[in-house]
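Visitor: let me see the structure of the following:
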Amino acid sequence: MVQQVVFLPYAGGSKFAYRNYVKNLPVGVEGILPELPGHGMRMQELPLTSLQEVVEDLYKQIRPQLKGPYIIYGHSMGSLLGFLLTKYLLQKGDPIPQYCAFTGTMAPSQTGKRVRKLHLLPKHEFWAAIYAYGGTPQEIRDTEAYQDLVENIFRTDFQLVETYKHEAFKLPVPVLVINGSEENITPEEVNAWRNDVNNFVEIQTMPGHHFFIQGKEPVILQTILSFSTLIQHPQPSKHSKHELIKNSKYTDVNAEIGLDGYSGQWENGEPSQGNPSIPTNQCEHCNNPCCCAERLINET
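Guide: Predicted coordinates:
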């Protein structure tokens, strides 16, 4: 059972953006809310300009707080951060999440490919583009001085995403993706998640624009937390041969890549022997441990 949810911020957002989500968590589930430099309670610090630095900063914040089975949830930029943070946790040999839930997002392999870069736009066009996403606090929209205060933070965050260069890697945990029906994201950009994940992928749509997550906290939390039931009892899908994770084939695959304990067994606040760790039998042709799983699936 999930005991903790790690909430990762979207561009320009602070941990306070998820305060209503934490309030709606069921009894027994704890929220972990890291804060990025330059944001919220760390406003006096300079924002980070490297995704690697961001991931390392997030890791230092959340790792000491992990004490049982957990999941990662991120919206928009937070989805990319969740993807990279899970990869980093795997590389460090630390317990990885039972699954990830991402909203308002395209697949990492599609991120950074668009020609129009918002972080390079003149001020007026930049803020017009930000407002088009919806969700911008009214005090920012109404006060130019407030815009001047936070503009560098927004631009830096957008630059992180828009200059991202994807390195081939398949996330070894199940992933739930939810987008708004009015998102400016193409089906191709969303469906590419199936190529970026070597496990069960569920893609859903909810009514609304990019910030459809606001005001729907109970519904979205219920959807995210109930995903654990879906991955335990997956239904066959015509979309991906990688979606059945509990049949005998995937038992073998998970064991092959060192994820046979993926369900998350903890003892005294530490991962037990069966928990995910860096696989020792990586593919001889690359450094991607999931490649071995891909090979096993194709051969069986």
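
Visitor: please count neighbours and contacts with C-alpha atoms only from this point.
Guide: Fine.

Visitor: which one is residue 153 nearest to, not counting chain neighbours?
Guide: In space, residue 153 comes closest to residue 12 once its chain neighbours are excluded; the distance is 6.0 Å by C-alpha to C-alpha, 6 or more residues apart in numbering.

Visitor: give the contact list for the one you found.
Guide: Contacts for residue 12 (C-alpha atoms under 8 Å, 6 or more residues apart in numbering) come out as 39, 150, 153-154, 157.

Visitor: 7 Å instead, please
Guide: With contacts taken as C-alpha atoms under 7 Å, 6 or more residues apart in numbering, residue 12 has the following neighbours: 153-154, 157.

Visitor: among those residues, which are in helices?
Guide: When helices are assigned by DSSP state H, the members of these inside them are 153-154, 157.

Visitor: one more, please, to line up against the first structure:
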Amino acid sequence: MTATTAGSSAWIRRYRPAEQARARLLCLPHAGGSASFYLRFARAFGPEIDVLTVQYPGRQDRWREPCVDSVTGLADALVDEVLPWADRPLALFGHSMGAMVGYELAVRLQGAGSPPLAVFASARRAPSRPRDNPAPIHLRDDRGLIEELRALSGTDVRVFEDEGLLRRALPALRSDYKAAETYRYVPRPPLSAPIHVIVGSEDGRVTPDEARAWADHTEGGFSMESHPGGHFYLTQHLSSVVGTVSSRILAGLLP
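Guide: Prediction:
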């Protein structure tokens, strides 16, 4: 399978194809998220970067498919779907749980001889900095899951007004939280790709020390920046984040 035929993949979406792009960017959603979360993000990039977004099973047009309830399982399933798109330099951008999937995917791509150009970790602590949670969110009842959705302020308010839509979204949300909360880092050699971390300054789910610990996972360089806002700072500062990501990808193409 080549990149031109890979468009039929259930896992990959292209909202703004850029056939002459110099590099590609693969975006991985947060827990409970879908490819469409990155719609505005994808369309904000210039023609030099071809933006791909991942659609996990169990949501939107894949809602009938069984969910994958582990970070490593998602990364394992994605490798063969993503490799055809590595015909050009490929960077990874993951938000929250997506950053963990992106890291595990980067490890696998590097092992397959196609290391990513760069890894962007958004709103997530480093893999080696777990937190103990005595009351895992994925074990809550439906009301508890809905309360978590509301607290994060990253879900379209229309979802809460549609009981059927909300109930359909809960299995994927529960599965994703299980994936995020049961993930256990396994030490391995550092990535060759640089890691760029972006966080919200008021995000209680990521401390500065936890974010800076991403530096331990790469030998290719590290940077970190913060924007005002909470866990979904990205929706408020989309243009600025796109500018940062775009400039770092293009800089990585320089000899």
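
Visitor: quick revisit: how about the contacts of residue 12 of the first structure in CSV, adding distance to residue 99 of the first structure?
Guide: Formatted as CSV, the entries for the contacts of residue 12 of the first structure read as follows, by distance: C-alpha to C-alpha, whole Å:
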residue, distance to residue 99 of the first structure
153, 29
154, 28
157, 25
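
Visitor: quick one, helices of the stretch 101-250 of the second structure?
Guide: Counting by DSSP state H, counting those that start in this stretch, residue ranges of the helices within the stretch 101-250 of the second structure are 142-152, 157-161, 163-182, 208-212, 233-236, 238-252.

Visitor: put together CSV for those, with mean neighbour count and distance to residue 201 of the second structure on each row.
Guide: CSV is the format used below for those (neighbours: other C-alpha atoms under 10 Å; distance: least, C-alpha to C-alpha, whole Å):
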stretch, mean neighbour count, distance to residue 201 of the second structure
helix 142-152, 14, 14
helix 157-161, 12, 23
helix 163-182, 19, 22
helix 208-212, 17, 9
helix 233-236, 18, 8
helix 238-252, 16, 14
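
Visitor: related to what we said a few turns ago, translate the residue nearest to residue 153 of the first structure into the numbering of the second structure.
Guide: For residue 12 of the first structure, the aligned position in the second structure is residue 32, judged by TM-score structural alignment.

Visitor: helix, strand or coil for that match?
Guide: The three-state assignment at residue 32 of the second structure reads coil, by DSSP: H, G, I helix; E, B strand; the rest coil.

Visitor: need the counterpart of residue 224 of the second structure in the first structure.
Guide: Per TM-score structural alignment, the equivalent position to residue 224 of the second structure in the first structure is residue 203.

Visitor: what residues are up against its match?
Guide: With contacts taken as C-alpha under 7 Å, 6+ apart, residue 203 of the first structure has the following neighbours: 176-178.

Visitor: go again using 6 Å as the cut-off
Guide: Applying C-alpha atoms under 6 Å, 6 or more residues apart in numbering, one finds that residue 203 of the first structure lies in contact with 177-178.

Visitor: next one: residue 133 of the first structure
Guide: If you count contacts by C-alpha under 6 Å, 6+ apart, then residue 133 of the first structure has residue 210 around it.

Visitor: against residue 51 of the second structure, how distant is whatever residue of the second structure lines up with it?
Guide: With TM-score structural alignment as the criterion, the equivalent of residue 133 of the first structure in the second structure is residue 152. Counting by C-alpha to C-alpha, to the nearest Å, the gap between residue 152 of the second structure and residue 51 of the second structure amounts to 25 Å.

Visitor: before we move on, what about residue 234 of the second structure?
Guide: According to C-alpha to C-alpha, residue 234 of the second structure and residue 51 of the second structure sit 16 Å apart.

Visitor: could you do residue 27 of the second structure as well?
Guide: As judged by C-alpha to C-alpha, residue 27 of the second structure and residue 51 of the second structure stand 7 Å apart.

Visitor: same check on residue 209 of the second structure?
Guide: From residue 209 of the second structure over to residue 51 of the second structure (counting by C-alpha to C-alpha), the distance is 30 Å.

Visitor: go on, residue 105 of the second structure?
Guide: For residue 105 of the second structure, the distance to residue 51 of the second structure under the criterion C-alpha to C-alpha works out to 17 Å.

Visitor: more neighbours: which of the two?
Guide: Regarding residue 105 of the second structure and residue 51, a neighbour count based on other C-alpha atoms under 10 Å identifies residue 51 as having more, with 29 against 25.

Visitor: my guess is that one meets residue 25, correct?
Guide: Yes: when contacts are counted by C-alpha atoms under 6 Å, residue 51 of the second structure is listed as touching residue 25 (4.8 Å).

Visitor: what touches both of these two?
Guide: Jointly contacting residue 51 of the second structure and residue 25 under the rule C-alpha under 6 Å, 6+ apart is no residue at all.

Visitor: for the alignment partner in the first structure of residue 196 of the second structure, give me its contacts.
Guide: Matched by TM-score structural alignment, residue 196 of the second structure corresponds to residue 176 in the first structure. Contacts for residue 176 of the first structure (C-alpha under 6 Å, 6+ apart) come out as 101, 201-202.

Visitor: mind listing which of those residues are in strands?
Guide: Secondary structure assignment (DSSP state E) places 101, 201-202 from these within strands.

Visitor: now, of those, which are buried?
Guide: When burial is judged by neighbour count using 16 or more other C-alpha atoms under 10 Å, the buried members of those are 101, 201-202.

Visitor: is it possible to get a markdown table of those residues that adds distance to residue 221 of the first structure?
Guide: Supplementary listing: these in a markdown table, determined by distance: C-alpha to C-alpha, whole Å:
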| residue | distance to residue 221 of the first structure |
| --- | --- |
| 101 | 10 |
| 201 | 18 |
| 202 | 15 |
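
Visitor: now, among these, which is nearest to residue 251 of the first structure?
Guide: Of all these, the one with the least separation from residue 251 of the first structure (C-alpha to C-alpha) is residue 201, at 17.0 Å.

Visitor: excluding sequence neighbours, find me the nearest residue to that closest one.
Guide: Of all residues beyond its chain neighbours, the one nearest residue 201 of the first structure is residue 175 (5.0 Å), with distances taken as C-alpha to C-alpha, 6+ apart.

Visitor: what about the one you found, how many neighbours?
Guide: Using other C-alpha under 10 Å, residue 175 of the first structure has 28 other residues around it.
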